[in-house]
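A.B. asks: Sequence and predicted structure, then a few things I'm wondering about:
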Amino acid sequence: MGRIVYVHGQFVPEEEARIGLFDRGFLFGDAVYEVTAVIAGRMIDNDLHLARLERSLGELDIRLSLSRADIEAVQAGLIGRNALSDGVVYLQVSRGEADRDFFYPGAMEPKLIGFTQAKTLTGTKAQAEGIAVDLQPDPRWHRRDIKTTMLLGQVMAKQAARGRGFADVWLVEDGVVTEGASSTAHIVTHDGRILTRAASEATLPGCTQRALARLCERHGLRIEERAFTPKEAREAAEAFQTSASSLVTPVVRIGDQAVGDGRPGPMTRKLQALYLEAAGVPA
């Protein structure tokens, strides 16, 4: 017996889980998803994740009948049934099932699935030492602000980056960095400003990014929402990326150029500590 997963209203062993052949998430990528970090059995920034899920559903006019409290109960059920201490809980909502057609029926029953993944989220080698990221042209569709399951562009970019010896990849469009393939990109200028992209249709609004912005405001750190170029990123004092599954991870090399002195910088270390403190993780 493996994990217990959630499929269309039931908790079942993963070996017994099934989705329909004509599920539009499977056929068209007509689905959205969210991933919430779990540390010591507790969900982190889940209010931000569920708010983003609701927004994504609204943008696609997928009308899930479950309330936020219902969804939280599913998440808690998955965490409890799988005795998850550290890792993530994944949710996915598709528009539903109908015979394959680009046009979908007016009344459909959305399908919710969920599962957990056990992972080490804190104290990782990447967080301690930093990572190198590749730079590649952004291959994705226009509406990146909707967290859909259409991730083939990201898969291709990450796979190509790994083949070139990089841990991850930042995407570039119109001469500026959009975001990481599964993260939000940040740089720190030499005068101590933290730069990251503002919310728009070009990028996914990061939940960890938003939580970190709140902490910066609370602690008097200067954060500026604007696009930056690959040249600015390479010449920055520091760089880092954020996501639910990697928290705050230093970026110490971009392409073939070291960032700063090639080691995680003091601002990144400060932000790592502030985020873990806010998440209730012991130092």
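C.D. replies: Structure received. No experiment lies behind these values; they were computed from the predicted model shown.
A.B. asks: from here on, contacts and neighbour counts on C-alpha atoms
C.D. replies: OK.
A.B. asks: which ones are touching the closest residue to residue 213 other than its chain neighbours?
C.D. replies: Using CA to CA, 6 or more residues apart in numbering and skipping residues adjacent in sequence, the residue nearest residue 213 is residue 223, 7.1 Å away. With contacts defined as CA atoms under 8 Å, 6 or more residues apart in numbering, residue 223 is in contact with 193-196, 213, 216-217.
A.B. asks: Among these, which one lies nearest to residue 2?
C.D. replies: residue 213 (37.9 Å; CA to CA).
A.B. asks: Assumed that closest one was part of a helix.
C.D. replies: Yes - looking at residue 213 with DSSP: H, G, I helix; E, B strand; the rest coil, it is inside a helix.
A.B. asks: what's the closest non-adjacent residue to residue 246?
C.D. replies: residue 121 (6.2 Å).
A.B. asks: Tell me who's in contact with the one you found.
C.D. replies: 37, 39, 86-87, 245-247.
A.B. asks: who's in contact with the residue nearest the centre of the chain?
C.D. replies: In the chain, the residue lying closest to the centroid (CA atoms, centre = their mean) is residue 243, at 4.7 Å. Going by CA under 8 Å, 6+ apart, residue 243 touches 182-184, 206-209.
A.B. asks: Same list, those residues, but as JSON lines with distance to residue 56 and secondary structure please.
C.D. replies: Below are the contacts of residue 243 laid out as JSON lines (distance: CA to CA, whole Å; DSSP: H, G, I helix; E, B strand; the rest coil):
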{"residue": "182", "distance to residue 56": "16", "secondary structure": "coil"}
{"residue": "183", "distance to residue 56": "17", "secondary structure": "strand"}
{"residue": "184", "distance to residue 56": "18", "secondary structure": "strand"}
{"residue": "206", "distance to residue 56": "13", "secondary structure": "coil"}
{"residue": "207", "distance to residue 56": "13", "secondary structure": "helix"}
{"residue": "208", "distance to residue 56": "17", "secondary structure": "helix"}
{"residue": "209", "distance to residue 56": "17", "secondary structure": "helix"}
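A.B. asks: on that earlier part again, identify, from the contacts of residue 223, the entry nearest to residue 73.
C.D. replies: residue 213 (28.0 Å).
A.B. asks: Can you report how many residues lie near the closest one?
C.D. replies: 20 (other CA atoms under 10 Å).
A.B. asks: could you measure it against residue 196, distance?
C.D. replies: 10 Å (CA to CA, to the nearest Å).
A.B. asks: another one to put next to it:
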Amino acid sequence: MTIYDHVLTEGGFVDQNDLRYPFEERGLQFGDGIYEVIRVYNGTSYLIQEHVERLYRSAAAVKINVPFSKEDMYHKMEELLHKNGIDGDAKIYLQITRGSAPRDHVFPLNTNANLYAYVKDLPRPEAFLREGVSAVTQEDVRWDWCYIKSLNLLPNVLAKQAAKEQNCYEAILHKQGEVTECSSSNIYLVKDGSVYTHPAKKNILHGCVRMRVEAFCSEEGVSFIEQAFQVEDIWNADEVFLSSSTSEVMPVIQVDGKQVGNGVPGTVTRTLQKKYEEDAKLSADASLFSSEVAAE
């Protein structure tokens, strides 16, 4: 899949082949940074406000100064799409680190943050969305501040790899049996028409799509209950699904080799998938920035 040439940095736009940082970069040496992944449909970013707001919350939590104002960031993201001529489905990857300085655990003085953002093609996972996916369970060994979207993702990488080695799409994480979230998505259980998910505390990521799922449930009269559930509750559930910017609303039909519900995507999941698709289309139709950028 194509990674497009124009990359946004803290100093402006550069060609991806010209992107260089000093050897002592804190993101590389300490994971001292934050990131966002923003979904793009038909050339328009989806949930851009939610992603930018979360980016700044993460930055504040780890005391990193973002090089641009929020308003500038919105326009820079749209300009990034425009410069690369994006008119299809893609994703923006955006990363900010504390900067480049001689290696020391304490924050360096008078060091500016490093930022880069690029665009990559990303088709919708239509077959998975239609048919559902399998998952495995893994102990959640991450740190307690997962609400910060930091670069420290090694436990997530190991969990996702464990899922891949068992031919599964995702790893469902739990602490002593209590389900938190997944390696790269939030997770939900459907029982008797109600949706259950872990409360939005510091030990899970407050997903941008998760917020929309809650809104979709409200619009459809579906109870959205922030209540942790246990691993064993999964096999008594009527439905299970995931959400993330790249997975959208993804049905889970098997966990640890055991069938979930009827073994097919359920009614509530299908309803929320439809709401997601409608919302993404409306967002593209009502883009606040594309026409302004195109006119520049």
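C.D. replies: Yes, it's here. Remember, it's a predicted structure, so these values are computed and weren't measured experimentally.
A.B. asks: from what I can see residue 248 of the second structure touches residue 209, true?
C.D. replies: Yes - under the criterion of CA atoms under 8 Å, residue 248 of the second structure makes contact with residue 209 at 7.2 Å.
A.B. asks: For burial, what's the neighbour tally of the residue lying closest to residue 236 of the first structure once chain neighbours are set aside?
C.D. replies: Closest residue to residue 236 of the first structure apart from its sequence neighbours, by CA to CA, 6+ apart: residue 189 at 5.2 Å. Look at residue 189 of the first structure: counted by other CA under 10 Å, it has 16 neighbours.
A.B. asks: just checking, residue 189 of the first structure touches residue 238?
C.D. replies: Yes - assessed by CA under 8 Å, residue 189 of the first structure is found in contact with residue 238 at 7.1 Å.
A.B. asks: Need the three-state assignment for residue 249 of the first structure.
C.D. replies: strand.
A.B. asks: just the helices in the stretch 1-150 of the second structure please.
C.D. replies: 26-30, 48-62, 70-83, 126-131 (DSSP state H, counting those that start in this stretch).
A.B. asks: Nearest to residue 110 of the second structure among the ones you listed would be which one?
C.D. replies: That would be helix 26-30 among these, by CA to CA, at 14.0 Å.
A.B. asks: so the closest one aligns onto which residues of the first structure?
C.D. replies: Helix 26-30 of the second structure corresponds to residues 24-28 in the first structure, going by TM-score structural alignment.
A.B. asks: and that stretch, how far from the second structure on average?
C.D. replies: Superposing on the second structure and averaging over aligned pairs (mean CA distance after the TM-score superposition for the first structure), stretch 24-28 of the first structure comes out at 0.8 Å.
A.B. asks: what comes into contact with that stretch?
C.D. replies: 30-31, 94-98, 100, 149.
A.B. asks: Looking at these, which is nearest residue 258 of the first structure?
C.D. replies: Among those, and counting by CA to CA, the member closest to residue 258 of the first structure is residue 149, at 33.0 Å.
A.B. asks: Wait, the closest one touches residue 31, no?
C.D. replies: Yes - between residue 149 of the first structure and residue 31 there is a contact at 5.7 Å, judged by CA under 8 Å.
A.B. asks: out of these two, which sits in the more crowded spot?
C.D. replies: Ranked by neighbour count (other CA under 10 Å), residue 149 of the first structure and residue 31 place residue 31 first, with 27 against 18.
A.B. asks: which ones are touching the nearest residue to that one once chain neighbours are set aside?
C.D. replies: In this structure, residue 31 of the first structure finds its nearest non-sequential neighbour in residue 94, 4.0 Å apart by CA to CA, 6+ apart. Contact analysis of residue 94 of the first structure by CA under 8 Å, 6+ apart lists 23-25, 30-32, 62, 110-112.
A.B. asks: Equivalent analysis for residue 65 of the first structure, please.
C.D. replies: Per CA under 8 Å, 6+ apart, neighbours of residue 65 of the first structure: none.
A.B. asks: How about residue 179 of the first structure?
C.D. replies: Residue 179 of the first structure touches 170-172, 185, 197, 203, counting by CA under 8 Å, 6+ apart.
A.B. asks: Closest one of those to residue 269 of the first structure?
C.D. replies: residue 185 (15.8 Å).
A.B. asks: ok, so what distance separates that closest one from residue 133 of the first structure?
C.D. replies: In terms of CA to CA, residue 185 of the first structure sits 10 Å off from residue 133 of the first structure.
A.B. asks: Which neighbours do the two have in common?
C.D. replies: With CA under 8 Å, 6+ apart, residue 185 of the first structure and residue 133 have common neighbours residue 170.
A.B. asks: Residue 6 of the first structure matches what in the second structure?
C.D. replies: With TM-score structural alignment as the criterion, residue 6 of the first structure matches residue 8.
A.B. asks: Around that match, count how many other residues there are.
C.D. replies: Residue 8 of the second structure, neighbours per other CA under 10 Å, totals 22.
A.B. asks: Check residue 226 of the first structure too.
C.D. replies: Residue 226 of the first structure: 12 neighbours (other CA under 10 Å).
A.B. asks: Around the residue nearest to it when sequence neighbours are not counted, how many other residues sit close by?
C.D. replies: Here the nearest residue to residue 226 of the first structure in space, its sequence neighbours aside, is residue 197; by CA to CA, 6+ apart that works out to 4.8 Å. Applying other CA under 10 Å, we find 22 residues neighbouring residue 197 of the first structure.
A.B. asks: List the residues that contact residue 197 of the first structure.
C.D. replies: 178-179, 185-186, 203, 225-228.
A.B. asks: Sort out which of the residues you listed are buried, if you could.
C.D. replies: The neighbour count (16 or more other CA atoms under 10 Å) marks 178-179, 185-186, 203, 227-228 as buried among these.
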